[in-house]
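Undergrad: Everything below, folded, please.
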Amino acid sequence: MSNTLKLIISIAIPLLVGGISGFFTDTGVGSWYQTINKPSWNPPGWIFGPVWTTLYVMMGIAMYLVWKKEASAILKKTALSLFAIQLVLNFFWSFIFFNQQQIGWALVEIIAMWVFILLTIFAFANVSKTAAWLLVPYISWVSFATILTYTIWQLNK
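TA: Next up, the predicted model:
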């Protein structure tokens, strides 16, 4: 498989996951989310689309760098497996929070996602330092989202 095709696939996977999870976000934002208590520092709704799109592209490039790198098969398999797990967790946060409206469970889930992003960063660093660094904005945003989720949970208990 050519590197160009690997790059396209690598970027398409997180964008596809994000697009599908965005469906759950859109259905919840339009009704339920507008009615719950949120902190004064809650970002405006328009910011989430551009931020997540940028992060998904960066995640895809990071995945590509690991996939194409000549490295130990076990290191690559571990790194890409952890990446897949955190991506699945990324998908389910929107579903749990917006579709199921379970803020407490969404908090538990986003903490697990954060842990798997961190593990992915360490695993990527064993294969490609650049790939690991490309995930730093992602874990930073998810750290903010975790604090936001916790705060929303506290405000709506």
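
Undergrad: all contacts plus neighbour counts: C-alpha atoms, from now on.
TA: Noted.

Undergrad: Which is the succeeding secondary structure element to the longest helix seen in the chain?
TA: Looking across the chain with DSSP state H, the single longest helix is helix 3-29. Going down the chain from helix 3-29, the next helix or strand is helix 32-35, by DSSP states H and E.

Undergrad: got the angle between the helix or strand following that following helix and helix 3-29?
TA: Where DSSP H and E defines the elements, the next helix or strand beyond helix 32-35 is helix 48-68. With axes from the mean of the first three to the mean of the last three Cα atoms, to 10 degrees as the basis, helix 48-68 and helix 3-29 are set at 150 degrees to each other.

Undergrad: who touches helix 48-68?
TA: Residues from elsewhere that reach helix 48-68 (Cα atoms under 8 Å, 6 or more residues apart in numbering): 3, 6-7, 10-15, 18, 76, 79-80, 83, 124, 127-128, 130-132, 134-135, 137-138.

Undergrad: List the buried residues of that helix.
TA: Buried residues in helix 48-68, counted by 16 or more other Cα atoms under 10 Å: 52, 55-68.

Undergrad: With stretch 115-126 instead?
TA: Buried residues in stretch 115-126, counted by 16+ other Cα under 10 Å: Phe116, Ile117, Leu118, Leu119, Thr120, Ile121, Phe122, Ala123, Phe124, Ala125, Asn126.

Undergrad: To check against the first, give me the structure of this:
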Amino acid sequence: MRAGTLARTAAAVVATAVTGSAATDPRDPWYLALDKPAWQPPPVAFPVVWTALYADVALASAAAIDGLEQAGRADEARAYRRALAANLVLNAGWSWLFFRARRPWLAAAECAVLAVNSADLVRRTARVNQGAAAALTPYAAWCGFATALTAAIAVKNPGA
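TA: Coordinates of the predicted model:
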């Protein structure tokens, strides 16, 4: 994998993490007052999991983009970059919808779109690099889990 491609995907992922983190406040009284499902992971799990997943996204995406470009599939590489950009916007957007806008149902719907987009990234990656697709699969799975968790919070807090 080329260093320049990895640097670009890593920069995009870091920008996503910073943008999402700017909206996230797990100590906010509104959030603390929400009724959450018993199966919600402990707060410490989220930064640990997201750090590993963001690293996977940067590495797997760089491998996929490089593989597509080296195979002479420039149109697919451009389409992959667009899909990745949409994914990262959706990823950061969840925090703004949930924590800042305080709209759990809207955040759950947006997260469902993120989960589908993440599965599509795995599919796109698998077309060029099976190992990178396998590395990206936990990200898609976590986005599915996040959708279920957000929806469960929305159900338990109809007035939120």
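
Undergrad: For the two chains, what TM-score is obtained?
TA: Comparison of the two superposed chains (TM-score structural alignment, normalised by the length of structure 1) gives a TM-score of 0.91, and 155 aligned residues with a Cα RMSD of 1.6 Å.

Undergrad: still on that earlier bit, for the longest helix of structure 1, buried residues please.
TA: Buried, per 16+ other Cα under 10 Å, within helix 3-29 of structure 1: 6-7, 9-15, 17-19, 21-22, 24-25, 28.

Undergrad: Now the residue nearest the centre of structure 1. Nearest residue, chain neighbours left out?
TA: In structure 1, the residue lying closest to the centroid (Cα atoms, centre = their mean) is Asn90, at 4.3 Å. Once flanking residues are discounted, Asn90 of structure 1 sits nearest to Met113: 6.5 Å by Cα to Cα, 6 or more residues apart in numbering.

Undergrad: what does Lys36 of structure 2 give?
TA: Leaving out its chain neighbours, the residue that sits closest to Lys36 of structure 2 by Cα to Cα, 6+ apart is Ile153, at 5.5 Å.

Undergrad: After alignment, which residue of structure 1 pairs with that neighbour?
TA: Correspondence of Ile153 of structure 2 to structure 1, assessed by TM-score structural alignment: Ile152.

Undergrad: what about that match, distance to Gln102 of structure 1?
TA: Look at Ile152 of structure 1 and Gln102 of structure 1: by Cα to Cα, to the nearest Å, they are 11 Å apart.

Undergrad: Which one of the two is surrounded by more residues?
TA: Ranked by neighbour count (other Cα atoms under 10 Å), Ile152 of structure 1 and Gln102 place Ile152 first, with 19 against 14.

Undergrad: Tell me the buried residues in the helix or strand hosting that one?
TA: Following DSSP H and E, one finds Ile152 of structure 1 within helix 136-155. Of all the residues in helix 136-155 of structure 1, those buried under the rule 16+ other Cα under 10 Å are 136, 138-139, 141-143, 145-146, 148-153.

Undergrad: so how much does it differ from structure 2 once superposed?
TA: With the two structures superposed, helix 136-155 of structure 1 lies on average 0.8 Å from its match in structure 2, counting by mean Cα distance after the TM-score superposition for structure 1.

Undergrad: what's the answer for stretch 109-121 of structure 1, then?
TA: By mean Cα distance after the TM-score superposition for structure 1, the fitted stretch 109-121 of structure 1 averages 0.9 Å away from its aligned residues in structure 2.

Undergrad: Which residues does that stretch contact?
TA: Stretch 109-121 of structure 1 is contacted from outside by 79-80, 82-83, 85-86, 89-90, 92-93, 131-133, 135-136, 139, 142-143, 146, using Cα under 8 Å, 6+ apart.

Undergrad: one more time with 7 Å, if that's ok
TA: Ala79, Leu82, Phe83, Gln86, Leu89, Asn90, Trp93, Ala132, Leu135, Ile139, Val142, Thr146 (Cα atoms under 7 Å, 6 or more residues apart in numbering).

Undergrad: Tell me the gap between the longest helix of structure 1 and the middle of its chain.
TA: Relative to the centre of its chain, helix 3-29 of structure 1 is centred 10 Å away, using Cα atoms, centre = their mean, to the nearest Å.

Undergrad: Check which helices and strands that helix sits against.
TA: The helices and strands touching helix 3-29 of structure 1, judged by 3 or more Cα pairs under 7 Å, 6 or more residues apart in numbering; DSSP states H and E, are helix 48-68, helix 73-94.

Undergrad: And the longest one against structure 2, how far off on average?
TA: To tie it back to what came earlier, the one meant is helix 73-94 of structure 1. Relative to structure 2, helix 73-94 of structure 1 is 1.2 Å off (mean Cα distance after the TM-score superposition for structure 1).
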